[in-house]
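S.K.: What follows is a predicted protein model with its sequence.
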Amino acid sequence: MQMKRRTFLAATAATLSAPMVRAAGHGKPRVIVVGGGAGGATAARYIAKDSKGEVDVTLIEPSRQYYTCFFSNLYIGGFREMDSLGHGYAGLATNHGVNVLHDWAVGVDRGAKTVTTAGGHTLPYDKLILSPGIDFVDGAVEGWSVADQDVMPHAYKGGTQAELLKAQIMAMPEGGTFAMVAPPNPYRCPPGPYERISMVAHLLKNTNPTAKIIVADPKGKFSKQGLFEEGWNKHYAGMIDWIGSDFGGDNVSVDPAAMTVTIDGEVTKVDAANVIPAMKAGRIAELAGVTDGNWAPVNAADMSTKADPDVYVLGDASQQGDMPKSGFSANSQAKVCANAVRGALTGSRVFPAKFANTCWSLIDAKDGVKVGATYEATEEKIAKVDGFISATGETPDVREATYVESLGWYDGITADMFS
C-alpha cells in the first residue's frame, strides 16, 4: 500500500523524487512516455500492468484532466457534455503504479538518454515513447497563426477550443455565415472536419435554420465523402457549400480582424470561422530529432523511430504507412509498442505486430457511419490488409446501430487508456 500511495502522490503533486529513487534502488529499467492521450496513456498502462512491477514507467503529461479530441464534434453538435470527454490519471497511478508527472517535456538528449521538463526535472530513460499528438505548420493558412486561435479557433485539440468554437457558433446572428478552412493531407482524423460540419449544421438547423456553412477545402476529395454528401442532402439541404480544390478551395486566406475568408479571390464576411491548418508532429518529436521536418518515420514492427531504436513515436505524430491518424490507431499502435518495449527490457514474449482502426462519424441524430481496416507490419510500413465502410442508402436501424456502436467504443477506449 505504501508504494501505491507514493505513486498517487507523484501523480497529484507532480514530483518524481520518490519514484526515481525507488527505481534506481531496485535497478529497474526505466520507460518515459511523453503525452497522455490515446497512444501515450495506453502505452504507459500496458507496460506497467503487464510488466508487473519489473519496469519503472513515468508518464509526462501537462494536463491533469485530459479531454479527448475524438467525440468533441458531438459536443459541438449537442450530443455530449464537455465533462463527459474529460478523464484523469489517478487510475494509472493507483492501479498500475505509473509515475505521472504533470509537466511539459521540453527537451530530449538522446545521447545521454534523458528528458528535461519545464519544471526543471531531468529524467533518465532506457526507452522513450513519444505520443505528443499534433502541432500546426506555421503559415499554412495565409493570414492565420496560432495567435489568432481565440478569434478563429482550430478546435483540433481537445478541451477549451471546442467550447470556444461552439460559443461562437451559438452567437451567430440569424441567417449568419459559418466558414471552415479544412486541412490538407495528412492530418488528424480524416473524417473529422466533415463530421464537424455535420454537427455544426445540426446545431444551426435547430437554433439558426437560415444560417449558411461554407467549407474551403484544399483537397479534391475527402474521407467518407459519398456518405457525408448523402447525409447533408438528406438532413441539411441547401445549408452547406463545400468548395474543393477544383473550385478554388486550395487558394484561401483569412483576416481574423475583419472576420473575412477569401476563397480564390472572392472575399466573404463570416460570423464564425473554424480554421484547421496543415499539421505536423507535436513539438517534442522535433526537439528529439526524430522527425523528417513534419512527421516521425517509424518502423512498423514496434513503432521505434528510424532515427533511434530506443525512441518510439505513436499515433498522430508518426509516419508509419497506411493507418489514418486517429485515436483508435494510436491505441492500437500503443499496444504493439508496449509489447515490444516490455519484451526488450524484460525478455518477455513479443507477439507479431497487428493493427486495427475504425473511425465513426455522426451525421445527424442516430445517423452514424463508419470506416475501418486491419493492418500488418511489413519491412516498409504498416500496410493495409482489408477494410470496410458504411454503404449509402442504409436503413435508419443500421445507422442507429452504428452510432450506438461508437458510444460503446468511446467507453471502451477511455477505460483502456485511463483505468
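M.R.: All right, it came through fine. Numbering: from 1, shown residues only.
S.K.: From now on I want contacts and neighbour counts done on CA atoms only, so please keep to that.
M.R.: OK.
S.K.: right, and residue 299 touches residue 320 too?
M.R.: Yes. If you go by Cα atoms under 8 Å, residue 299 and residue 320 touch, sitting 7.0 Å apart.
S.K.: what sits in contact with each of those two?
M.R.: Counting by Cα atoms under 8 Å, 6 or more residues apart in numbering, the common neighbours of residue 299 and residue 320 are residue 381.
S.K.: quick one: residue 87 is in a helix?
M.R.: No. Residue 87 sits outside any helix when classified using DSSP: H, G, I helix; E, B strand; the rest coil, being strand.
S.K.: show me what contacts it?
M.R.: Residues in contact with residue 87 (Cα under 8 Å, 6+ apart) are 65, 66, 67, 414, 418.
S.K.: from these, which is closest to residue 201?
M.R.: Comparing these against residue 201 with Cα to Cα places residue 67 closest, at 23.2 Å.
S.K.: isn't the closest one right up against residue 158?
M.R.: Yes. When contacts are counted by Cα under 8 Å, residue 67 is listed as touching residue 158 (5.0 Å).
S.K.: quick one: the helices in the stretch 151-300 of the chain?
M.R.: Assigned by DSSP state H, counting those that start in this stretch, the helices in the stretch 151-300 of the chain fall at 160-170, 192-207, 225-235, 283-287.
S.K.: Generate JSON lines for these, with distance to residue 335 and mean neighbour count as supplementary columns.
M.R.: Listed next are the helices of the stretch 151-300 of the chain as JSON lines, based on distance: least, Cα to Cα, whole Å; neighbours: other Cα atoms under 10 Å:
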{"stretch": "helix 160-170", "distance to residue 335": "29", "mean neighbour count": "18"}
{"stretch": "helix 192-207", "distance to residue 335": "24", "mean neighbour count": "22"}
{"stretch": "helix 225-235", "distance to residue 335": "31", "mean neighbour count": "17"}
{"stretch": "helix 283-287", "distance to residue 335": "20", "mean neighbour count": "21"}
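S.K.: OK, contacts around residue 133?
M.R.: 35, 37, 281, 282, 315, 316, 317.
S.K.: Next up, a structure to set beside the first:
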Amino acid sequence: MPKPNLISRRGLIRAAAATTALLACPAIAKAKPRVVVVGGGAGGATAAKYLRHGDDAVEVTLVEANRVYVTPFTSNLFLGGLKSFETLSFGYEAIAARGVGMVFDSVTAIDRDARQVRTAGGARLAYDRLVLSPGIDFRWDAVPGYSEAAAELMPHAYRGGAQFKLLKSRLDALSDGALIVIIAPPNPYRCPPAPYERASMMAYALKSRGVKNARIVILDAKDHFAMQTLFIDGWERHYTGMIEWQDPTIHGGIKAVDPKAMTVTTDFETHKASLVNVIPPQIAGRLGRDAGLADDSGFCPVYAETMTSRIDPLIQVIGDSAVGGEFPKSGFAANNEAKAAAMILRAELLGERRMPVRFTNHCWSGIAPDDAVKNGARYAPQDGKIVASDPYTSQLDETPQLRAKQAREAAGWYAGMTTDIFG
C-alpha cells in the first residue's frame, strides 16, 4: 500500500497543477447569441429594442440605411397640414442606449449559407438568428408608363420622407380648378385605409386654403375598400362634390400614365391632371426577395406561431414583407409581430418563458380634423396562419363628439406607439 504522506503529496501536486492551469487558461465564457435585425422601421426597431429586454444576454445589431425614420403611419395628416414633418421623424439614440449595436448602412446581400449580412460599406455581420423587416417594394411596371424615375413627377409617397415632402409641395402649389388623380392599388398593400384617408386630407388642405372647384378622382384597382361607407359618407358631409371614387367597372382599367403630360388614360377617358398620386401594387422588400424568402405572391411566407420564415428556420420575417394569414400590413401589425418575434427568440436562445402569441390591430383614419373613424380586430395563430376574431368598425350614426374623441385617440395612439418603438 502507498504511504499516506505520499498520497497527500501527490494530491497536493495535482491540485497545484490544476490551479496553475486555471490561472494560465481561464474558463472561456459562453458566447452570447448573435441576432442581427435588418430594417429600422416599426418592425425592426421594435424587435431590436425588445430583444435586449433590459439585459445584455443577447448581442443585437440593428442595420438601417437611414439615421432618421419617417413614419408612414399618420403621414397623411402631414399632407393635410395637421402635423409637421418633424413630428413624423425619429432617431435611434434611445435604442442604441439600450446596448443595441447600430450599423447605418444599406444591406447588399444576405448570405443564408454563411449566416452573414453584408453591407455596402464592406461589413460582414455574422448571425445566429436573423430578423428581417425590409418593408415594401413596388411592382413598378404594373402601371403602364410608370417607373421609379416617374415617381419624381407622379409621387407615390408611400415610403421615404422625400416622397412625402414632394407630394405635399405639389399639393400646396395647386390652385382653383385643380384635378388630382389617385391610383389606388390592389390588395395586399400597406395600410388598407390609407389611400382614402389621403384623399380626405388632400381635400381638407385644399378647402382650408380656399381653393375653389378642385376635384379628386380615385381610380381603384378594387371593387370595394376598407371602411368604404364611412369614407363616402364623410366625403359627402365635409367635401361635397370634391371626391369621386371609381371602381374597375367604372374606369375600365388603367391603360397608361404619362408623367410629363400629367395624364392618366383609362379604358373610357383620359384625365389631364394637375397632380397624380400613383400608389403601385406592392411586394416584399428587395432583401427578402433577393434572399429567396418570397413565394409566388411576392411576399415572404411565415409560420404564424413564430413569424419564422417557411423557407429558412433561422430567419424571422416581420412587418409588411411577411404574409401569414389575415393580419393586415400596418405599423401596428409590425410592432405586434416584432414583440412576438423577440419573445420567441429569447425563449429559444435563452430558455426564457414563452407566452402564447396573440396580435391586435387598430386603425384610425382621419376624414377631417375632428372626424376620425376606426376599425380593428384580434388575431391569433390557427393551423399555421394568423386568423382574425372580434372585428369591429365605426358606425355611420356616430355622434360628432364620438368622432372627435376618436381623433384624439388616434393622436394618443401615435404618441404611445412611437414611444414604444423609439423611446
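M.R.: Good, I have the coordinates. Fair warning: this is a prediction, and the values are worked out from it, not measured in the lab.
S.K.: hang on, the earlier thing: neighbour count for residue 299 and residue 320 of structure 1, which is higher?
M.R.: Of the pair residue 299 of structure 1 and residue 320, residue 320 is the one with more neighbours under other Cα atoms under 10 Å, namely 26 against 23.
S.K.: circling back to that earlier point, out of the helices of the stretch 151-300 of structure 1, nearest to residue 20 of structure 1?
M.R.: Shortest distance between residue 20 of structure 1 and those, using Cα to Cα, is found for helix 283-287: 22.0 Å.
S.K.: Output the contacting helices and strands for the closest one.
M.R.: Other elements packing on helix 283-287 of structure 1 under the criterion 3 or more Cα pairs under 8 Å, 6 or more residues apart in numbering; DSSP states H and E are strand 105-109.
S.K.: ok, and what's touching the strand it packs on?
M.R.: 34, 60, 61, 114, 115, 116, 117, 118, 284, 287, 288.
S.K.: quick revisit: could the contacts of residue 133 of structure 1 go into TSV alongside distance to residue 83 of structure 1?
M.R.: Listed next are the contacts of residue 133 of structure 1 as TSV, based on distance: Cα to Cα, whole Å:
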residue	distance to residue 83 of structure 1
35	21
37	16
281	27
282	25
315	24
316	24
317	26
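S.K.: which among those gets closest to residue 374 of structure 1?
M.R.: Taking Cα to Cα as the measure, residue 374 of structure 1 lies nearest residue 315 of the contacts of residue 133 of structure 1, at 15.5 Å.
S.K.: Counterpart of the closest one over in structure 2?
M.R.: Residue pairing (TM-score structural alignment): residue 315 of structure 1 is matched to residue 319 of structure 2.
S.K.: same question, residue 415 of structure 1
M.R.: Matched to structure 2 by TM-score structural alignment, residue 415 of structure 1 sits across from residue 419.
S.K.: Give me the three-state assignment for its match.
M.R.: Per three-state DSSP, the local secondary structure of residue 419 of structure 2 is helix.
S.K.: Show me the contacts of strand 105-109 of structure 1 that map onto strands.
M.R.: By the criterion of DSSP state E, membership of the contacts of strand 105-109 of structure 1 in strands covers 34, 60, 114, 115, 116, 117.
S.K.: List just the nearest of these to residue 137 of structure 1.
M.R.: Nearest to residue 137 of structure 1 out of these is residue 34 (Cα to Cα; 20.9 Å).
S.K.: Quick one: residues contacting the equivalent of that closest one over in structure 2.
M.R.: Under the alignment (TM-score structural alignment), residue 34 of structure 1 pairs with residue 38 of structure 2. Contact partners of residue 38 of structure 2, counting by Cα under 8 Å, 6+ apart, are 44, 62, 63, 64, 107, 130, 131, 132, 133, 134.
S.K.: now do residue 76 of structure 1
M.R.: When contacts are counted by Cα under 8 Å, 6+ apart, residue 76 of structure 1 is found next to 162, 163, 165, 166, 196, 199, 200, 203.
S.K.: Nearest to residue 179 of structure 1, out of the residues you listed: which one, please.
M.R.: Closest to residue 179 of structure 1 out of those is residue 200 (10.3 Å), distances taken as Cα to Cα.
S.K.: what does the closest one align to in structure 2?
M.R.: The alignment partner of residue 200 of structure 1 in structure 2, by TM-score structural alignment, is residue 202.
S.K.: Can you give me the distance of the nearest residue to that match once chain neighbours are set aside to residue 35 of structure 2?
M.R.: Of all residues not flanking residue 202 of structure 2 in the chain, residue 80 sits nearest, at 5.7 Å (Cα to Cα, 6 or more residues apart in numbering). According to Cα to Cα, to the nearest Å, residue 80 of structure 2 stands 40 Å off from residue 35 of structure 2.
S.K.: tally of neighbours for the closest residue to residue 161 of structure 2 other than its chain neighbours?
M.R.: Distance criterion Cα to Cα, 6+ apart; nearest residue to residue 161 of structure 2, sequence neighbours excluded, is residue 70 at 5.6 Å. For residue 70 of structure 2, the count of nearby residues is 20 (other Cα under 10 Å).
S.K.: Now check structure 1 for the residue matching residue 70 of structure 2.
M.R.: Aligned counterpart of residue 70 of structure 2 in structure 1: residue 67 (TM-score structural alignment).
S.K.: ok, now residue 409 of structure 2?
M.R.: Alignment note: residue 409 of structure 2 maps to residue 405 in structure 1; criterion TM-score structural alignment.
S.K.: Show me what the residue nearest to residue 202 of structure 2 aligns to in structure 1.
M.R.: Alignment note (TM-score structural alignment): residue 80 of structure 2 maps to residue 77 of structure 1.
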